[in-house]
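[1] sequence plus predicted model, see below.
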Amino acid sequence: MTAKKIIVVSAGLSTPSSTRQLADRLAADAVSVLAEHGTQVEVQTFELRELAHDITNHLLLGFAPPKLETALDAIASADGLIAVTPIFTTSYAGLFKSFVDVIDPQALTDLPVLLGATGGTPRHSLAIDYAMRPLFTYLHAIPVTTGVFAATGDWGGAEGDGVRSLPDRIYRGAKEFAELVERTDRSQLVNDPFQLDRPMGHLIGGLAGE
């Protein structure tokens, strides 16, 4: 059986980072669930802080330096993506959005995605649903129902937000993600580099794409 390939993207800016810690724990639980089902897994993790200059260069110059290209190719061939960002000013980090902006739009089609976020207060937890989820849905990915938010007070706390402890939420999201990864077959997807990003009528008529 071919191993499932899971890519983990962490947009934490500090070292050590609670964002990376959450990403690692989500990945570990997802791997554990898949292993229980007899599914082999390969996990590859990318820290966006290490790719920040390459991402900016890609946005400015239109091509990906080798390290960034490796990350983009990995996502295009992945069976699942775990994406975790800190929340700044009620939304995802600018570095996180910039990275998403340089991903080939076709690369996320039908890709299972587990969304995670970190922040200082539970008040930011809704950012997963009003900011992150619409972004990945627009790109035709498949975000699992449970997104996992970790506030500063959740780490080491028994009950976290008072509803469900952080370990419980991590496991629930990872389980949904693992089960979707197991069912999903992206091997038939073909990335066509010549596919138009706008309707032909727009190109012929000189109309700007929506």
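    Good, I have the coordinates.
[2] going by C-alpha atoms from here, please, whenever you check contacts or count neighbours.
    OK.
[3] just give the nearest non-adjacent residue to residue 20, would you?
    residue 10 (5.5 Å; Cα to Cα, 6 or more residues apart in numbering).
[4] check residue 98 too.
    residue 55 (6.9 Å).
[5] list the contacts for that neighbour?
    Shown in contact with residue 55 (Cα atoms under 8 Å, 6 or more residues apart in numbering): 64, 68, 98, 99, 102.
[6] make sure the first one is actually in contact with residue 52.
    No. Because the distance of 11.6 Å does not satisfy Cα atoms under 8 Å, residue 64 is recorded as not touching residue 52.
[7] count of residues packed around residue 16?
    9 (other Cα atoms under 10 Å).
[8] so it, which of the three states?
    Under DSSP: H, G, I helix; E, B strand; the rest coil, the three-state class of residue 16 is coil.
[9] now it: how far from residue 86?
    Look at residue 16 and residue 86: by Cα to Cα, to the nearest Å, they are 13 Å apart.
[10] got the contact list for the residue nearest to residue 20?
    19, 20, 23, 45, 46, 47, 48, 83, 84, 85.
[11] residue 13 in helix, strand or coil?
    coil.
[12] next one: residue 114
    Of the three states, residue 114 takes strand according to three-state DSSP.
[13] same check, this time on residue 178
    helix.
[14] my read: it touches residue 30, true?
    Yes. Counting by Cα under 8 Å, residue 178 does reach residue 30; the two are 5.2 Å apart.
[15] more neighbours, those two?
    Higher neighbour count among residue 178 and residue 30: residue 178, with 29 against 26, using other Cα under 10 Å.
[16] how much space between the more buried one and residue 159?
    24 Å.
[17] any idea how far residue 7 is from the spatially most central residue of the chain?
    What sits nearest the mean C-alpha location of the chain, by Cα atoms, centre = their mean, is residue 83, with 2.5 Å. Distance of residue 83 to residue 7, given as Cα to Cα: 8 Å.
[18] second structure for comparison follows:
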Amino acid sequence: MKLTVVSAGLSTPSSTRLLADRLTESARGELAARGHQASTEIVELRELAGDIAHHLVTGFPPPRLRAAIDAMTAADGLIVVTPVFAASYSGLFKSFFDVIDPDALTGKPVLTAATGGTARHSLVLEHAVRPLFAYLRAVVVPTAVFAASEDWGSGGDEYTDGLPGRIHRAAAELAALMRARPPRTEPADDITALESRLADLRFD
């Protein structure tokens, strides 16, 4: 299985990348526990900012951006993490998905996550990020993960309602959808099969 992780953090190190890494570790653990090994590719958007701008202007992706797009389309599942700017996803995050073919993510399981300074911004995931991937016809896992500044110092384990618990639940949902994903035929068949399974899956 192939898992592609998109991080839109701008600093080094960044809380966005830290959240992406924790989600990736948990998703790979969930897959491994059920006998599935996943190769992982990380796409750091800050390293592609110039290439994304070039593509938006010319319509032709430079090689590094082409490789990132190919990693997205070839993945069995995606983890996407954006910082919150001006009460929405970052411009860099949106620009990257603007250059993706509108049909490239049809039926693909996607775990969405975001970071911000305060939990007041957590609804960005439901009001901005989830609709973006619904438009792209991806299958977004039910649990979205928001990490505010205070979440990083909170205690608890993966079975609590804190950040570790949200990471565990979202990763389990993504792993279940990746395992359930049928062989790709027509895009409509892909998304219909996944959505019909989503209601029946149990996540432990």
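    Nice, thanks for sending it over. Nothing here was measured: the structure is a model prediction, and the numbers come from that model.
[19] what about the residue nearest to residue 98 of the first structure, which helix or strand?
    helix 52-61 (DSSP states H and E).
[20] now that helix on the second structure. Mean distance?
    Helix 52-61 of the first structure, aligned to the second structure and superposed, deviates on average by 0.2 Å (mean Cα distance after the TM-score superposition for the first structure).
[21] in the second structure, which residues correspond to that helix?
    Under TM-score structural alignment, helix 52-61 of the first structure corresponds to residues 49-58 of the second structure.
[22] kindly report the same for stretch 22-37 of the first structure.
    With TM-score structural alignment as the criterion, stretch 22-37 of the first structure aligns to 19-34.
[23] the matching stretch: which residues count as buried?
    19, 20, 21, 23, 24, 26, 27, 28, 29, 30, 31 (16 or more other Cα atoms under 10 Å).
[24] contacting residues around that stretch?
    Under Cα under 8 Å, 6+ apart, the answer for stretch 19-34 of the second structure is 5-7, 37-38, 79-81, 113, 115, 147, 167-168, 171-172, 174-175, 179.
[25] and the residue nearest to residue 20 of the first structure? What does it align with in the second structure?
    Under the alignment defined by TM-score structural alignment, residue 10 of the first structure corresponds to residue 7 in the second structure.
[26] which residues touch residue 42 of the second structure?
    4, 5, 6, 7.
[27] adding distance to residue 193 of the second structure and secondary structure, write those out as JSON lines.
    Shown next, in JSON lines, are the contacts of residue 42 of the second structure (distance: Cα to Cα, whole Å; DSSP: H, G, I helix; E, B strand; the rest coil):
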{"residue": "4", "distance to residue 193 of the second structure": "21", "secondary structure": "strand"}
{"residue": "5", "distance to residue 193 of the second structure": "23", "secondary structure": "strand"}
{"residue": "6", "distance to residue 193 of the second structure": "25", "secondary structure": "strand"}
{"residue": "7", "distance to residue 193 of the second structure": "28", "secondary structure": "strand"}
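[28] can you select the buried ones among those residues for me in PyMOL?
    In PyMOL, the members of the contacts of residue 42 of the second structure classed as buried (16+ other Cα under 10 Å) are selected with the following command:
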select buried, resi 4+5+6+7
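[29] from the contacts of residue 42 of the second structure, which is closest to residue 192 of the second structure?
    Among those, residue 4 lies closest to residue 192 of the second structure (Cα to Cα), at 22.1 Å.
[30] please enumerate the strands of the second structure.
    Residue ranges of the strands in the second structure, as given by DSSP state E, are 2-7, 39-44, 77-85, 88-89, 109-116, 139-140, 145-148.
[31] just those: most buried one?
    strand 109-116 (a mean of 27; mean count of other Cα atoms under 10 Å).
[32] show the subsequent helix or strand relative to that one.
    Counting by DSSP H and E, what follows strand 109-116 of the second structure is helix 124.
[33] can you list contacts of that next one?
    With Cα under 8 Å, 6+ apart as the contact definition, helix 124 of the second structure has outside contacts at 84, 87, 88, 89.
[34] quick one: which of those residues is nearest to residue 188 of the second structure?
    residue 89 (27.5 Å).
[35] what lines up with that closest one in the first structure?
    Residue 89 of the second structure maps onto residue 92 in the first structure, by TM-score structural alignment.
[36] need the contact list for its match.
    85, 86, 127, 131, 132.
[37] one more pass at 10 Å, please.
    11, 84, 85, 86, 117, 118, 127, 128, 131, 132 (Cα atoms under 10 Å, 6 or more residues apart in numbering).
[38] and what of residue 183 of the first structure?
    So residue 183 of the first structure contacts 79, 112 (Cα under 10 Å, 6+ apart).
[39] that one matches what in the second structure?
    Looking across to the second structure (by TM-score structural alignment), residue 183 of the first structure lines up with residue 180.
[40] cool, and residue 111 of the first structure?
    Per TM-score structural alignment, residue 111 of the first structure is aligned with residue 108.
[41] circling back: buried residues in the helix holding residue 55 of the first structure?
    52, 54, 55, 56, 58.
[42] in stretch 127-147 of the first structure, which residues are buried?
    In stretch 127-147 of the first structure, counting by 16+ other Cα under 10 Å, buried: 127-128, 132-133, 135-136, 139-144, 146-147.
[43] how about stretch 174-186 of the second structure?
    174, 175, 176, 177, 178, 181.
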